[in-house]
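1. Structure for the following, please:
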Amino acid sequence: MSKPHSATVAARAGIAQDSAYGAVTPPLYLTSTYELKAFKQPGKYDYSRSNNPTRDLLGDALAELEGGAKGLITGTGMSACLLALQLIGPEDTLVIPHDCYGGSYRLFLNLANRKKAFKLVVVNFQQTDWADQVKAAQPKMIWVETPSNPLLQITDIKATAELAKTLNAILVVDNTFLSPALQNPIALGADIVVHSTTKFINGHSDIVGGALIAKDAAVGDELKWWANCLGVTGGAFDAYQTLRGLRTLLPRIKHHQHNAELVVDFLQKQPLVGRVYYPGLKDHPGHAIAKAQQHGFGSMLSFDLAADEAYLAVFFEALQCFTLAQSLGGIESLICHPGSMTHASLDAATQKAAGIGPTLIRLSVGIEDAQDLIADLAQAFAAVEAAVQQKAKTPSVRSGSATAAEKSAQQQFRLNPALSVLW
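-> Coordinates of the predicted model:
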């Protein structure tokens, strides 16, 4: 049989591989430790932080889907990022994009500034001289996130990989927004691919996890050593759940993407939408590159609400199908305000530099009926329009005390213990 297609690899991940009883669906190995065959004769598995059969099945499946030599499963997406950073040291330079995920940016910035773990250079890969900026930094590692979070900006992976090769640098690509179903960075020249498996790979918003896929087996072995040393490997149950979700990745992605295209078409016609950020649009700056390096445009999109940010609460409150929450990639549709949620760890100046405006809204389009999703957005826009008209009819009573109250509310928001992890 020739090399199977991605849909087949995903659907059959771990299937019919049970050597003990021939179970079609692989068993869940919850054990923490394993019996030695005899004194000083350990088997393939000895302790589950180091190795676990369930976790290995998921790692092997993701490695095959991404075209890598080794797949490592971590406890979270951020621990996958941390694991990749073990390949560089204090004298090395890491180049990151100016608009990467807020959690990644926080990790890079604090490891560089507070721990002196490496030198950090931030580059805008959307500028025409991005290659010159990267060359000037002389990096040991280049980090790319494409499409970017939350503005869906596109970076040319192949061009970046060619540059990385001339600089003898390691190219790491965060492929979370598309999954291996829609983009394969290793085939484009990347050395390492990272995922938050919490998102599309698992697809059901019921576990937190991460993955790192290495192109080179030796690099994969080194990173596996570090994963065990640091204790960042994922749990067996989470791997089992993710493996189960992975089997439906391809059909889920198709439905996600179909719905997203219909939602984008709807948003483009709305007077309360300032700009839609979606690589599938022909006028998107990265459309041509996305079309060349992706197998589809995905189901993540953002837009600017063409109204004062005071109306964001009205918009979110009116929604019924879209859930206001962190994360993305689940079968349910989620909506978030990047400035106060996913990218809250970025200060105002950094958010502005990244293009994250105060009324930017991000959607993770799920697999519900598209017409229900569109109707939900329509009634939320209607609620905003009604609020705007009501305010126009009401005499202004704005005063200095009102402004002080708003400032106090913002201060209380940032002091919320539940949100302190963001900053």
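2. For the rest of this, base every contact and every neighbour count on C-alpha atoms.
-> Fine.
3. you'd agree Val95 is in a helix?
-> No: using DSSP: H, G, I helix; E, B strand; the rest coil, the assignment for Val95 is strand, not a helix.
4. Could you give the separation of stretch 163-176 from the chain centroid?
-> Centroid separation between stretch 163-176 and its chain, computed with C-alpha atoms, centre = their mean, to the nearest Å, is 18 Å.
5. gap between the two ends of it?
-> Stretch 163-176 has its terminal residues 23 Å apart, counting by C-alpha to C-alpha, to the nearest Å.
6. Spell out the residue ranges of the strands in the stretch 251-400 of the chain.
-> Under the criterion DSSP state E, counting those that start in this stretch, the stretch 251-400 of the chain contains strands at 273-277, 300-305, 323-324, 334-336, 360-364.
7. One more, please, to line up against the first structure:
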Amino acid sequence: MSGKNYRNIESALIHGGIYGDATTGAVNVPIYQTSTYEQQGIGQNKGWEYSRTGNPTRAALEALIAELEGGTNGFAFGSGMAALTAVISLFKTGDRIIISSNVYGGTFRVLDKIFKNFGITYSIEDTTTLEALDKKISSDVKAILVETPANPLLTITDLKGIADIAKRHGILSIVDNTFMTPYLQRPIESGIDIVVHSATKYLGGHSDVVAGLAVVHDKELADRLAFIQNATGGVLGPFDSFLLIRGIKTLGVRLDRHTENALKIARWLEKNDAVKKVYYPGLETAQGYEINKRQAKNGGAMISFELKENYDYKKFFSSLGLIALAESLGGVESLACHPASMTHASIPREIREKVGITDGLIRLSVGIENADDLIQDLQQAINSSEE
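-> As a prediction, the model looks like this:
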């Protein structure tokens, strides 16, 4: 098979990890649709025993995401939440995890409704102010978990700053890199310990697979997470692993179009008289613009915005034509979402409103359609929502 004669991520997306099939010369890793493997004798096998523990197709995906993120080992799970659950399982009763003031609602829910029952607690902090955050690290804090850009307000956290705080206090730093992917941002290069993805989103890219990934930066963490993955068993199946490898091959060209469209739409929204506020880290007026510019390739493809008071956001959603009202994000098609009642409904209203997740907030996952067609759809929906 071809050697790794490349230096850039665009080539790694296609040739990274375990490329092709050495047995047949196929350029795609086969789907090893098997649960078990014949052994030559007791304690003698070809490296595979049982597909919960390891499967060649999943192994190729795990090697690929590890290479792309610059970590030592990757792990594939049945969903992004399964990946995050495995990572949180690294902690024990009495441990506390600091989370960003706006994160995906499912992250809040699993901490608040599941892990709190086992004595693993959390606190919500503003991770954009590093000096204040540093003072919040007490002896029971064992990790800082951030999203940058955060979901859904696209706030930016300084990754190197978070990594430095974590190292100074001897705790773990965890970053959900779903919105950016390793094509746009590589947290481990900034010193982060663990990166997680809902691979359902941009990595898969076609709204046809549900998957989660985690990458760690050292062997000790890899051994611990590998044990949890095998013991709890929330692994990704071989066919979905194959779909994800296929999706990653086009990640670069897709994100180039996604982000080109997003910047054009964000600039249009910023100038639109009906729009009260735009959240997009690729705008020079955005909070954290300079930090994001330093640690990421661009502003990504997610936009959130609010319409002015004389526009009905419910009518806006019902008037969309080309853009679908739907959960999730990161597919080739553009999706609009109402965070307060959809992705972040599990967060109590008072917490949502305190951080700025208002009932009028609209989240837009910009697809790869023609940007002018998307702008036309947004404008007619805005016009239809005016009261």
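8. circling back: of all the strands of the stretch 251-400 of the first structure, which one is nearest Lys115 of the first structure?
-> Lys115 of the first structure lies closest to strand 334-336 among these, at 31.4 Å (C-alpha to C-alpha).
9. Against the second structure, what's the mean shift for the closest one, could you check?
-> When the second structure is overlaid, strand 334-336 of the first structure sits 0.4 Å from its aligned residues on average, using mean C-alpha distance after the TM-score superposition for the first structure.
10. tell me, that strand lands on which residues of the second structure?
-> The counterpart of strand 334-336 of the first structure in the second structure, using TM-score structural alignment, spans residues 335-337.
11. Return the residue of the second structure aligned against Phe237 of the first structure.
-> Aligned partner of Phe237 of the first structure by TM-score structural alignment: Phe239.
12. Where does its match sit: helix, strand or coil?
-> helix.
13. does it really touch Ile31, like I thought?
-> Yes: look at Phe239 of the second structure against Ile31 with C-alpha atoms under 8 Å: they come within range, at 5.9 Å.
14. Common neighbours of these two, please.
-> Listed as contacting both Phe239 of the second structure and Ile31 by C-alpha atoms under 8 Å, 6 or more residues apart in numbering are Thr57.
15. spatially speaking, which residue is in the middle of the first structure?
-> Thr176 (3.8 Å; C-alpha atoms, centre = their mean).
16. Relative to Arg254 of the second structure, how far out is the aligned partner of that one in the second structure?
-> Applying TM-score structural alignment, one finds that Thr176 of the first structure aligns to Thr178 in the second structure. Per C-alpha to C-alpha, Thr178 of the second structure is found 15 Å from Arg254 of the second structure.
17. quick one: contacts for Ala370 of the first structure?
-> Applying C-alpha under 8 Å, 6+ apart, the residues near Ala370 of the first structure are Asn259, Leu262, Val263.
18. typo on my end, Ala301 of the second structure
-> Contacts of Ala301 of the second structure by C-alpha under 8 Å, 6+ apart are Phe179, Leu255, His258, Thr259, Asn261, Ala262, Leu263, Ser365, Val366, Gly367.
19. Kindly indicate the member of these with the most neighbours.
-> Of all these, the most densely surrounded is Val366 (30 neighbours; neighbours counted as other C-alpha atoms under 10 Å).
20. I'd say that one and Ala262 touch.
-> Yes: if you go by C-alpha under 8 Å, Val366 of the second structure and Ala262 touch, sitting 5.8 Å apart.
21. which residues do those two both contact?
-> Ala301, Met302, Ile303.
22. about what we covered before: what separates the match of strand 334-336 of the first structure from the chain centre, distance-wise?
-> With C-alpha atoms, centre = their mean, you get 16 Å for stretch 335-337 of the second structure.
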